[in-house]
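Trainee: Okay, predicted coordinates and the sequence, questions at the end:
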Amino acid sequence: MCVDVCSYLASVGLFYQIAIFPKSSLSLSDFVCINLLLQYGIKCVPIIIFLHVYSSMGLNHTKHDDISFTCSTIRSTSVPIFHKSCIFVSMTLLTFSYLLLLLSGDIEVNPGPFPTPTVTHSTSTCNSSTITPINTSFDPRRFTFVHLNVQSLTHKVHILETELHNHTILSFTETWLHEDNITSDIDIHNFQTPFCRCRKTKTGGGVAVYVKDNIFAKRRVDLEPTTVECVWLELFMGGQSYLYGTFYRPPNSPVSIWSDIEYSIDLAFNTKISKIIITGDFNANLLTNNYQSEYLINIINMYNMTQLIEEPTHFTEETCTLLDVIIVSDSNILEKAYVGDCFLDKMYVIIVLFMRR
């Protein structure tokens, strides 16, 4: 079926000639647009249009008689200079804004309704009365694990030691440590030297894991991608081997970080150790449907794991969120998991799990 291309373009309202290359050479905007298209694909089409419109306002293109546009007069001299200036400023702002979104790495190419997750969410309300005291049901015959977002470890070591010294493994996120301040000052009595992951440049973040002296623990750096803030340990307890991973995902991370987290977990599953425990702060609220929680749920379901925490783990005056998780390859590994009470100045609540010795 024969269709006049020029008539088709005019009929759909394409007012500007955005695909004409000068006979002499390509313009700078053409090079920029081609580079964006090759690097980012079809999602950068809007910015390509903006760039062409932007460049066409400052150039006096030769009129081509073989193609006519419905609104070719929009670039004629009859348009007041003030109106042209307004269009120029608008196109500049739109182009700059789209560039920022494109470079942020957090654009959903195909946003849409959330698929129904197979991980059940708690219907808990913001009621801190459901929180259990830290040492409730504490049994020295059990291995116990604790995760806590500490927001600076250095100045809280003493209170952490006082409150948590009975437990077997202590996992802390947002330690805010640097390699130069990992000294004996952060040691805890009867625990091995902490296994730490620190940021080398910017402040914040960080992971530290303390293991009791009588437990065999081996760092598994081979499971830790350089782009992910995590610590993997191989533990030998009660005659069995476990992989124990602690993760921290900053809230402003690019979407690509989820692929790196998935890769780290995949490496763990490709070892010969079947008992895997994952804890940490993924900054994905599992009490609501959102893109971040959906990424985490998809990873959990992909490896047929179980997320055990159902109550909120972080409270403010107006909100409660479930950001801290306990994920296991086999729910029979643990006897019990619950959210403990808060003893720090921030409303970050600890998570405790129990395992048979």
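Mentor: Good, I have the coordinates. Note that the structure is predicted; figures quoted are calculated from it, not measured.

Trainee: only C-alpha atoms for contact and neighbour calcs from this point on.
Mentor: Fine.

Trainee: How about residues contacting stretch 154-171?
Mentor: For stretch 154-171, the external contacting residues (C-alpha atoms under 8 Å, 6 or more residues apart in numbering) are 140, 143-148, 150, 175, 177, 185-189, 207-212, 246, 279-280.

Trainee: And stretch 208-217, by the same measure?
Mentor: If you take C-alpha under 8 Å, 6+ apart as the criterion, stretch 208-217 is touched by 168-173, 175, 188, 190-197, 231, 233-237, 246.

Trainee: Pull out the buried residues from it.
Mentor: Under the neighbour-count criterion of 16 or more other C-alpha atoms under 10 Å, stretch 208-217 has A208, V209, Y210, V211, K212, A217 buried.

Trainee: Start and end of it, how far apart?
Mentor: 14 Å (C-alpha to C-alpha, to the nearest Å).

Trainee: what's the answer for stretch 312-326, then?
Mentor: Across stretch 312-326, the terminal residues are separated by 13 Å (C-alpha to C-alpha).

Trainee: another one to put next to it:
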Amino acid sequence: MASLNPLAPSFSPSKLTTSVHSQHHSPGAGIPGPSAHGSCTQNNLSAPAHRITPLTQSFIRLSFLNVCSLRNKVAEVADILQQHNFDIFGVAETWLDSTTSDSDIDIPGYCVIRHDRPVRRGGGVCFYFRSGLQVKPRPELSDDNIESSWIEVKGRRRRQLVGCFYRPPDEPILYWQNFEEQLHRAFVDNPSITVIGNFNVNVSTPYPPCPIARKFLELCNCYGLTNHVHAPTRISPACPSGTTIHLILSASQDISECHVLPLTISDHFEIEANLHLQVSRSVSPQEVERVRAQRNTRSVKLCEFRRDVSSAGLDDFTNTRDVDTMWASWHTKFLAVVDKHAPIRYVSSNRKSHPPWSDRELHKLNQRKSQLHRRWLRDKGNQNLHVQFKQARSSARNAYRRKRNDFFRAQCAASSQNPRKLWNVINSVTNRKRNNRTCLESAVANYIFGQAIPSLRAIIRHLESKYPEEQEKAHMVDELS
């Protein structure tokens, strides 16, 4: 009996902090199972339903980034989504076309909706949204005159339209007329609108001297949309002080905690915010493990606690002689007092996961980059600090890619004798599913990792003899060689 912790929320010895929905506990042991969303009972201990269910959240984590070619940066985008746990992620300048399938840019745990530029190269927008969210694509709200994409997020009490836009710098003045028509079409359908995107219009000052920027903000105000991004979102040699061209437009009460985050995968900065919309979504086991139960001991008044313990009758064992019954009676009475003064609350640990190739060197490079960026933001006229920040950003980007490549090379070398593991590594690098792999890619991969075909000429002969449909691609390889 002396070894048991009386402050634990169950009879078994445990710490003050216990994990909810843990696989090591069963519902009968005092921890609710995955299907117990309504209440939590732990030896006569109950808690409100909203404290224990991680399936309901009062806001959506929203983000936007101009990536400048998504195809070769899918791994970096996947790392951002994993580290920051975004629910909706808008991307501009995807540079995708009909030759790129959705499986080429697939990220596990997320669905993708894209709108490619129909004619010339570049441009394009897309959405990544968590697969557990109830999202409906709204292609009827978009048109070919503007690079945009719309989705509708279903909340518990309302629906929210979210649009992602990209406006090229050389777009004519006719763009704003088309933008107003599209905005009006969305507003008639649903007044709850949030717009994110890169409009290439600098709105960094309260009253922009640019007439286009002033007209743009007045147009947004007509529909009740307010810009929530006020820090520079891109630094360029032409404007070392920074320009605010990436915007989050929504009603003032719908957005909170808007931040600008400098990243290393693009010369554009990432913007993020919380969109206030109560939604229900499925939660992965990793997220459930991060929800913890702990007692709130900050507001305990020791004098009142001692008085209640003394008057609780903890030493009254007149009705029984059984040791287990006596312990259960004492434990129940004592927990009733503890629950009154230090109730249980359920919180998230907010632990950010890092990629497996992250180490101390990469952490120091990112710290150095962040320090120089903060110093340069305080003194934007200092060109020396600007140059040092760009060098540190390049060093961090190159180190990240080098360590990532070394990690996958080591994984391939370790799996060289196991084809199944090897293909899992290849698919994780290329973000392609097994059934979308072409014969040419299989042959080239086999050649690279030394599994079957010894030379590039052998690849060509192998394709011509076994896969007639790939002869054209094989001749292309022959010309390149």
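Mentor: Structure received. Keep in mind the model is a prediction, meaning the values are calculated, not measured.

Trainee: Now the TM-score, please.
Mentor: Once the chains are laid over each other, their TM-score by TM-score structural alignment, normalised by the length of the first structure reads 0.57; 215 aligned residues with a C-alpha RMSD of 1.8 Å.

Trainee: now the helices for the stretch 251-400 of the second structure?
Mentor: For the stretch 251-400 of the second structure, helices defined by DSSP state H, counting those that start in this stretch occupy the ranges 285-289, 302-310, 323-341, 360-378, 383-414.

Trainee: Please work out which residues of the first structure line up with the last one.
Mentor: Using TM-score structural alignment, none of the residues of the first structure align to helix 383-414 of the second structure.

Trainee: got the angle between that helix and helix 360-378?
Mentor: Comparing the axes of helix 383-414 of the second structure and helix 360-378 via axes from the mean of the first three to the mean of the last three C-alpha atoms, to 10 degrees yields an angle of 160 degrees.

Trainee: Next, the angle helix 383-414 makes with the helix or strand just after helix 383-414 of the second structure.
Mentor: Using DSSP states H and E, the helix or strand that follows helix 383-414 of the second structure in sequence is helix 419-430. Angle, helix 419-430 of the second structure to helix 383-414, by the same axes, to 10 degrees: 160 degrees.

Trainee: chain center to helix 419-430 of the second structure: distance?
Mentor: 24 Å (C-alpha atoms, centre = their mean, to the nearest Å).

Trainee: And the residue nearest the centre of the second structure, how far from L133 of the second structure?
Mentor: The second structure has F86 as the residue nearest its centroid, 2.5 Å off, counting by C-alpha atoms, centre = their mean. To L133 of the second structure, F86 of the second structure is 12 Å away according to C-alpha to C-alpha.

Trainee: quick revisit: adding distance to R121 of the second structure, write the helices of the stretch 251-400 of the second structure out as JSON lines.
Mentor: Listed next are these as JSON lines, based on distance: least, C-alpha to C-alpha, whole Å:
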{"stretch": "helix 285-289", "distance to R121 of the second structure": "39"}
{"stretch": "helix 302-310", "distance to R121 of the second structure": "70"}
{"stretch": "helix 323-341", "distance to R121 of the second structure": "63"}
{"stretch": "helix 360-378", "distance to R121 of the second structure": "32"}
{"stretch": "helix 383-414", "distance to R121 of the second structure": "26"}
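
Trainee: Quick one: the ones you listed as a markdown table, columns for distance to V201 of the second structure and mean neighbour count too.
Mentor: Below are the helices of the stretch 251-400 of the second structure laid out as a markdown table (distance: least, C-alpha to C-alpha, whole Å; neighbours: other C-alpha atoms under 10 Å):
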| stretch | distance to V201 of the second structure | mean neighbour count |
| --- | --- | --- |
| helix 285-289 | 38 | 14 |
| helix 302-310 | 59 | 12 |
| helix 323-341 | 55 | 16 |
| helix 360-378 | 21 | 16 |
| helix 383-414 | 23 | 16 |
